[in-house]
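Participant: Predicted structure and sequence below. I'll ask about it afterward.
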Amino acid sequence: MKILKIIKLFCLMAGFALIGCSEEEDSQTNNQNGDLVVNNNSEDLSVRILVTSDTVDVISDDSNGKTEKTFTLIKTSEISSPEVNGETLMANSLDMRNSLIAVSYNLRGDVYGGAVDLMVLSGDNLKLTSQVVAGNADVNATYFDGSRLYLAGAATGSDSTAYIYQLIVKDNKLVTESAMFSWLGGHTATGLVEEGKYIYVTTGDNETTGGGLHTRSQNDLSFSSYKPLHDARWVDIKDKKIYVQQGTPGNLSVIELDDNSQIQQFGFTGLNTPESKSTFDISGDLIFLASGYDGVQIINRNTGATVGQIAIPEEDSSVDMVSNSVTVEGNKIFISNGESVIAAQFDNKNAANPNPVILGTLDLGDHQSINHVRFRSNRLVVASGLGGVKIIKLVNK
């Protein structure tokens, strides 16, 4: 089939080398070199799921050791990380759309290897429905767009290693028949978002080597525009404005969606560690920026003023404790701080003085590497590196 030949070409360019595709939904596609494995057998994948009903303690920072009493957190599921070439992958990024969750994985260091898990969460029931394992590519971010799932990361096979890849989601399964692939400039793709007919992808490294914001057509991933930006780490769109978080030093670039012109820059402290993961979340008029050793900075996106900060607690101020991800919904904030997750709250009706307050640290066990957190509809999803993924339910009292 012509379509299969096109897919194979794209995958070879990406170092994925896909051989053969099946139209069966409950199938596994494996190539001779082990570069790409697509598994849509949910029964086979379910062995990685551990169902629990454990209460997650929120350890207070006050001297009495009290826990926050206005809500309870219950861990309902854990998903162990997959392996590639005999090595356990690290869960590093999440995207959530309604009941669907996509998790991306990569390998630490210079060796490439990654995966994507697609799962469905219905109430407390979690079903792992589909998986792609790539032998020669890190997957650093995912993004749902209707029936499409976009992947971005870095792969072997090109002088410019950053890439974007598109798969179709059909009946909660990943379909490879119409897959599309494109190289990007920059060392590695770090974040992506869709708006209208375009996909916006950030890539890290210096702008002279292709780092910045890349705009690609949703239809075929063809080039639309490129804006050089140093150390671009994350991207989101709100009210026809593109927000790009940058590091070394910390900076938030605001770009007009319609003409790609840069209209504002907001500097902030932190993000001085090269090649580090950093994300932000937008809530109303406020932007919550994970800022490395400087915790979370809160910026009013209308004025550019820094209106709050959530510093790393003193007992967590070791070299491993950096804020690299933050998620906000309602008046709740969850922050990934190295080996821990911090719970906080703020006044979500006062954009001039949100007054954030730390509630405590979530007890998720030792030796976690919390890379990304997402909180939506009272569900906290945690990408905890080699510790896999944890699904936590918030119950208001």
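Facilitator: It's in.

Participant: Please make it C-alpha for all contacts and neighbour counts, starting now.
Facilitator: Noted.

Participant: ranges for the helices of the chain?
Facilitator: 2-14, 42-45 (DSSP state H).

Participant: and among those helices, the most buried is which?
Facilitator: helix 2-14 (a mean of 17; mean count of other C-alpha atoms under 10 Å).

Participant: For that one, what is the distance to the chain centroid?
Facilitator: Centre-to-centre, helix 2-14 and its host chain are 26 Å apart (C-alpha atoms, centre = their mean, to the nearest Å).

Participant: let's bring in a second one:
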Amino acid sequence: MTQYPYSSFLLSIFLIILLLFAGCSVNNDGFDDTGYSIENNESQLQVRLTETDQEITIQSTSEQAAKRVGPPSFTLNLIAEIDAPVVNGVITQATMVDIFGNSARAAVSYNVQGSDYIGAIDAIQVTSSPRNAIRVRSGIQFTNAKSNALYMDGNQLWIAQATNDPSITLDGTNSVARKFGVSGFSINDNPVHVSVQGFAANSIHKSDGSIYITSGSNAGLTILNQDLTEQIDFVPIPHARWVDTDDSRIVVLSGNPNTGSGTLHVLDKSDRSVLHEYPFSGADTPEAKNTVEIKGDLAVVAAGQSGTHLIDLNNGELLATIPVPDADALELNPNAVESNAASADEEIIFISNGEAGVYVAEASRDLNLYSTGDQLSVELLGYLKFDDFQSANHVAYRNKTLFVAAGLGGVKAVKLSGK
């Protein structure tokens, strides 16, 4: 048997310990992050903002009015439109809007289609006094990354991106998460970045001091501390597309083009063990956006061409489905009509259906308070009639305010009243 010197034995033990702890921290060194510029001059950003006060009608989707229980119990007013930023001469497209809790803060992410790695961010304030209005307070432009999703709280901004920057992709991954500090509504020039496993980080969420990131077909769910300096866990979930959490659960939506179905993965928040896995129809378009929002014991799932599903998180029961619009009746390409995102608050659900636009439905009860076993029904009210038709990539609805990420058409802000 080969004999090893005592010093060599100690060195071997030391190296093993280093390897054991290597997975607990992340390497942020060796990255010269010059591929961004921050704009905190509000007057420069307001050029892209158009304020308005236009009532938005809800057009019925049925020719037989008797099928509807009654007219909508609320009114909608378009209060502002934000043009998408132009970066390096390229018009970006709005990919997501995040509304932070019950605050007046919101933020928008932008990217571009194709091989260019270009993106942007807008930080927005929603005001109600002396009138309903939107202000674009600060922004970031990126020349080395696409901004696919984001999360903003009162002091920090986290962004999920895809990048071709070789200083990030040396390990073979194309994803990056970035964090910027925020003072008031000004973005600080103190970014932190971390490389994330997967081709493209496609959703990001913060809860209880942790950052949750999904990253596409070849990765899963990455969990980091909020400073992006430590990896807490990695859960392999192929084709992971979106993540949301509540007090006790992590819910990840995955969609597999090979099987033609999606899955809700319900994980225990404390130890990431699998509580449930619920398959559902849809979420199978390659590289498409699909979202999940937790409402009480309910998941509101935008599932592509199979529509929007309301699924009980405790037993997997499909409580309701809101179908996608009839593309042929609208004279649209069926591939351009699918439920990309759905956002709900109280009884109201807004759905972005691609080139078919934004649809609205009303539930029979406050979805935020739904508990397993409650009776629930949903009525599709119709679609929002905007003067200039745009493709709808994402919707976010909170505090009686609806934001529509309308791709190359930028962002639309709508206020709900009367309910």
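Facilitator: Yep, it's here. None of the values given here were measured: they were computed from a predicted structure.

Participant: Work out the TM-score between the chains.
Facilitator: Laid over one another, the chains give 0.88 as their TM-score (TM-score structural alignment, normalised by the length of structure 1), with 366 aligned residues with a C-alpha RMSD of 2.0 Å.

Participant: one step back: could I get the helices of structure 1 as JSON lines with distance to residue 297 of structure 1?
Facilitator: Listed next are the helices of structure 1 as JSON lines, based on distance: least, C-alpha to C-alpha, whole Å:
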{"stretch": "helix 2-14", "distance to residue 297 of structure 1": "36"}
{"stretch": "helix 42-45", "distance to residue 297 of structure 1": "39"}
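
Participant: Quick one: closest of these to residue 142 of structure 1.
Facilitator: Across the helices of structure 1, residue 142 of structure 1 has its closest neighbour in helix 2-14 (16.4 Å, C-alpha to C-alpha).

Participant: re earlier: among the helices of structure 1, which comes closest to residue 222 of structure 1?
Facilitator: Proximity to residue 222 of structure 1, assessed across the helices of structure 1 by C-alpha to C-alpha, is greatest for helix 2-14 (13.1 Å).

Participant: Let me know how buried the closest residue to residue 355 of structure 2 other than its chain neighbours is, in neighbour terms.
Facilitator: Computed as C-alpha to C-alpha, 6 or more residues apart in numbering, the closest residue to residue 355 of structure 2 that is not its neighbour in sequence is residue 391, at 4.1 Å. If you count neighbours by other C-alpha atoms under 10 Å, residue 391 of structure 2 ends up with 21.

Participant: what does residue 171 of structure 1 give?
Facilitator: Residue 171 of structure 1 has 10 nearby residues by other C-alpha under 10 Å.

Participant: Aligned to it, what sits in structure 2?
Facilitator: Mapped onto structure 2 by TM-score structural alignment, residue 171 of structure 1 lines up with residue 184.

Participant: how much space between its match and residue 100 of structure 2?
Facilitator: As judged by C-alpha to C-alpha, to the nearest Å, residue 184 of structure 2 and residue 100 of structure 2 stand 14 Å apart.

Participant: With residue 282 of structure 2 instead?
Facilitator: 28 Å.

Participant: Have a look at the two and say which one is more surrounded.
Facilitator: Counting neighbours by other C-alpha under 10 Å for residue 282 of structure 2 and for residue 100 shows that residue 282 has the greater number, 26 against 15.

Participant: who's in contact with the corresponding residue of structure 1 for that one?
Facilitator: Using TM-score structural alignment, the equivalent of residue 282 of structure 2 in structure 1 is residue 270. The contact partners of residue 270 of structure 1, taken as C-alpha atoms under 8 Å, 6 or more residues apart in numbering, are 247-250, 291-295.

Participant: if you set the cut-off to 10 Å instead, what comes out?
Facilitator: Contact partners of residue 270 of structure 1, counting by C-alpha atoms under 10 Å, 6 or more residues apart in numbering, are 247-251, 289-297, 322-323.

Participant: Equivalent analysis for residue 133 of structure 2, please.
Facilitator: Residue 133 of structure 2 makes contact with 51-53, 78-80, 125-127, 413-415, according to C-alpha under 10 Å, 6+ apart.

Participant: Check these for burial and list the buried ones.
Facilitator: Listed as buried from the contacts of residue 133 of structure 2 are 51, 78-80, 125-126, 413-415; burial here means 16 or more other C-alpha atoms under 10 Å.

Participant: Chain neighbours aside, what residue packs nearest to the equivalent of residue 246 of structure 1 over in structure 2?
Facilitator: Using TM-score structural alignment, the partner of residue 246 of structure 1 in structure 2 is residue 254. Using C-alpha to C-alpha, 6+ apart and skipping the chain neighbours, the partner closest in space to residue 254 of structure 2 is residue 240 (4.2 Å).

Participant: so how far is residue 251 of structure 1 from the counterpart of residue 295 of structure 2 in structure 1?
Facilitator: Using TM-score structural alignment, the equivalent of residue 295 of structure 2 in structure 1 is residue 283. Plainly put, residue 283 of structure 1 is 18 Å away from residue 251 of structure 1 if you go by C-alpha to C-alpha.

Participant: isn't the match of residue 295 of structure 2 right up against residue 326?
Facilitator: No. Assessed by C-alpha atoms under 10 Å, residue 283 of structure 1 is found out of contact with residue 326, at 11.4 Å.

Participant: These two: who's more crowded?
Facilitator: Higher neighbour count among residue 283 of structure 1 and residue 326: residue 326, with 28 against 17, using other C-alpha under 10 Å.

Participant: Identify the residue nearest that one in space, chain neighbours excluded?
Facilitator: Excluding the flanking residues, the one nearest residue 326 of structure 1 by C-alpha to C-alpha, 6+ apart is residue 335, at 4.4 Å.

Participant: Aligned to the one you found, what sits in structure 2?
Facilitator: Using TM-score structural alignment, the equivalent of residue 335 of structure 1 in structure 2 is residue 351.

Participant: wait, its match sits on residue 361?
Facilitator: Yes. Between residue 351 of structure 2 and residue 361 there is a contact under C-alpha under 10 Å: 8.2 Å.

Participant: can you list residues touching both of those two?
Facilitator: Common contact partners of residue 351 of structure 2 and residue 361 (C-alpha under 10 Å, 6+ apart): 322, 344, 383.
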